[in-house]
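Visitor: any chance you could fold what I've pasted below:
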Amino acid sequence: MKELNLPHQEPLKFARYIVSKDDILAVVKVQFNEIPTLPMLVEAAAQSSAAFDDGDEQVGFLVTLKNIKLLNKPIALEYDIKVIFEYQLDSLTYFKFEVYDKDIAVSNGIFIIALQ
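Guide: Below is the predicted model:
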């Protein structure tokens, strides 16, 4: 597992390690200090998109959320997040995400990151 390099500090750094990654799918291990809320899960998904960083040190900002769903109540402190690269349009990158506690889907949705 490769550790993610993020500018975030505790207690807002949730994304920890890249479990697996290919061109369009990354699985990232995320950890929380308390049972996460839906906004915390979404922030963890946005942080997890850093798995697609190509090393050019751009800064990303979460700019849009769409179809965010809480499927099951979070009860754990550690989750796997699947981040799916959809497409890029200029400086905007579109991602889908799915949060899992073992094999149980907890949350999913779409977010857009603006790169600077």
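Visitor: use CA for all of it now, contacts and neighbours both
Guide: Noted.
Visitor: all helices of this structure, in order?
Guide: Taking DSSP state H as the criterion, the chain carries its helices at 38-48.
Visitor: where along it do the strands fall?
Guide: Counting by DSSP state E, the chain forms strands over residues 2-3, 15-21, 25-31, 60-70, 78-89, 92-101, 104-115, given from the N-terminal end onward.
Visitor: elements contacting the first one?
Guide: Yep, that's strand 2-3 we're talking about. Strand 2-3 sits against strand 15-21, with contacts defined as 3 or more Cα pairs under 8 Å, 6 or more residues apart in numbering; DSSP states H and E.
Visitor: the strand it packs on: which residues count as buried?
Guide: Judged by neighbour count using 16 or more other Cα atoms under 10 Å, the buried positions of strand 15-21 are 15-19.
Visitor: JSON lines for these, including distance to I104?
Guide: Formatted as JSON lines, the entries for these read as follows, by distance: Cα to Cα, whole Å:
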{"residue": "A15", "distance to I104": "19"}
{"residue": "R16", "distance to I104": "20"}
{"residue": "Y17", "distance to I104": "20"}
{"residue": "I18", "distance to I104": "20"}
{"residue": "V19", "distance to I104": "17"}
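Visitor: ok, these vs F85, which is closest?
Guide: When these are compared for distance to F85 (Cα to Cα), I18 wins out at 14.8 Å.
Visitor: surely the closest one is in contact with V27?
Guide: Yes - the criterion here is Cα atoms under 8 Å, and I18 meets it with V27 at 6.1 Å.
Visitor: sequence B follows; please return its structure for comparison with A:
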Amino acid sequence: MHLDRDAPVADRDRFRDLGKVLARDRPISLCEGDEYIVIIGDFNTTINSMGGSTLGSCTDVASMHGAGAGATWPTILPPIMGVAIDRFLVGRAYSPAEATMHIQRSVTGSDHWAITGSIPALSD
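Guide: I've put the predicted structure just below:
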């Protein structure tokens, strides 16, 4: 997933309603519409610009582990100077506290550091 950042940070409503931006023609946000949703990718926004660590009923995994500010962009700077604009969100069916997100600094070829996520299998 990749969102273009075409507005200043003041346009917080755009990010609070991210599900509708992604769904385009659907009247309900992705996070509200499916408890089994997993969204990972380039949001081009920080947690602060999103309005917090949740988006509808989805929760940001890194934020739940106290790592919501781990730099994912740009790769040309040391991580301490970067910003976290890539996110891993999980829906209500998953426990963000049991999920993990890793920033893969060894992966090259992009202006973003790659992120990977894992969630535990659901029990029947």
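Visitor: quick check: TM-score for this pair?
Guide: The TM-score (TM-score structural alignment, normalised by the length of the first structure) is 0.30; 75 aligned residues with a Cα RMSD of 5.4 Å.
Visitor: picking up where we left off before, return the most buried member of the strands of the first structure.
Guide: Among these, judged by mean count of other Cα atoms under 10 Å, the one packed with the most neighbours on average is strand 25-31 (a mean of 23).
Visitor: now it and strand 78-89, what's the angle there?
Guide: Taking axes from the mean of the first three to the mean of the last three Cα atoms, to 10 degrees, one finds that strand 25-31 of the first structure is oriented at 140 degrees with respect to strand 78-89.
Visitor: next, the angle strand 15-21 makes with strand 25-31 of the first structure.
Guide: If you take the same axes, to 10 degrees, strand 25-31 of the first structure sits at 150 degrees to strand 15-21.
Visitor: so which of the strands of the first structure is nearest L38 of the first structure?
Guide: Counting by Cα to Cα, L38 of the first structure lies closest to strand 60-70 out of the strands of the first structure; the figure is 6.7 Å.
Visitor: give the other helices and strands that the closest one contacts.
Guide: Against strand 60-70 of the first structure (3+ Cα pairs under 8 Å, 6+ apart) you get strand 104-115.
Visitor: mind checking how far V27 of the first structure is from Q47 of the first structure?
Guide: Computed as Cα to Cα, to the nearest Å, the V27 of the first structure to Q47 of the first structure distance reads 12 Å.
Visitor: and for T64 of the first structure?
Guide: 14 Å.
Visitor: over to V21 of the second structure. Which of the three states is it?
Guide: Taking DSSP: H, G, I helix; E, B strand; the rest coil as the rule, one finds V21 of the second structure in the helix state.
Visitor: OK, contacts around K29 of the first structure?
Guide: By Cα atoms under 8 Å, 6 or more residues apart in numbering, K29 of the first structure lies in contact with 15-19, 78-81.
Visitor: ok, now F97 of the first structure?
Guide: Residues touching F97 of the first structure, when contacts are defined by Cα under 8 Å, 6+ apart, comprise 45, 81-84, 108-111.
Visitor: show me the contacts for the nearest residue in space to S20 of the first structure that is not next to it in sequence.
Guide: What sits nearest to S20 of the first structure in space, not counting adjacent residues and going by Cα to Cα, 6 or more residues apart in numbering, is V27, at 5.2 Å. Neighbour list for V27 of the first structure: 18-21, 80-83 [criterion: Cα under 8 Å, 6+ apart].
Visitor: and the furthest pair within those?
Guide: Using Cα to Cα, the two most remote members of those are K21 and D80, lying 12.6 Å apart.
Visitor: can you list the buried residues in the strand or helix carrying M101 of the second structure?
Guide: Element membership of M101 of the second structure [criterion: DSSP states H and E] is strand 100-104. Of the residues in strand 100-104 of the second structure, those buried by neighbour count under the rule 16+ other Cα under 10 Å are 100-101, 103.
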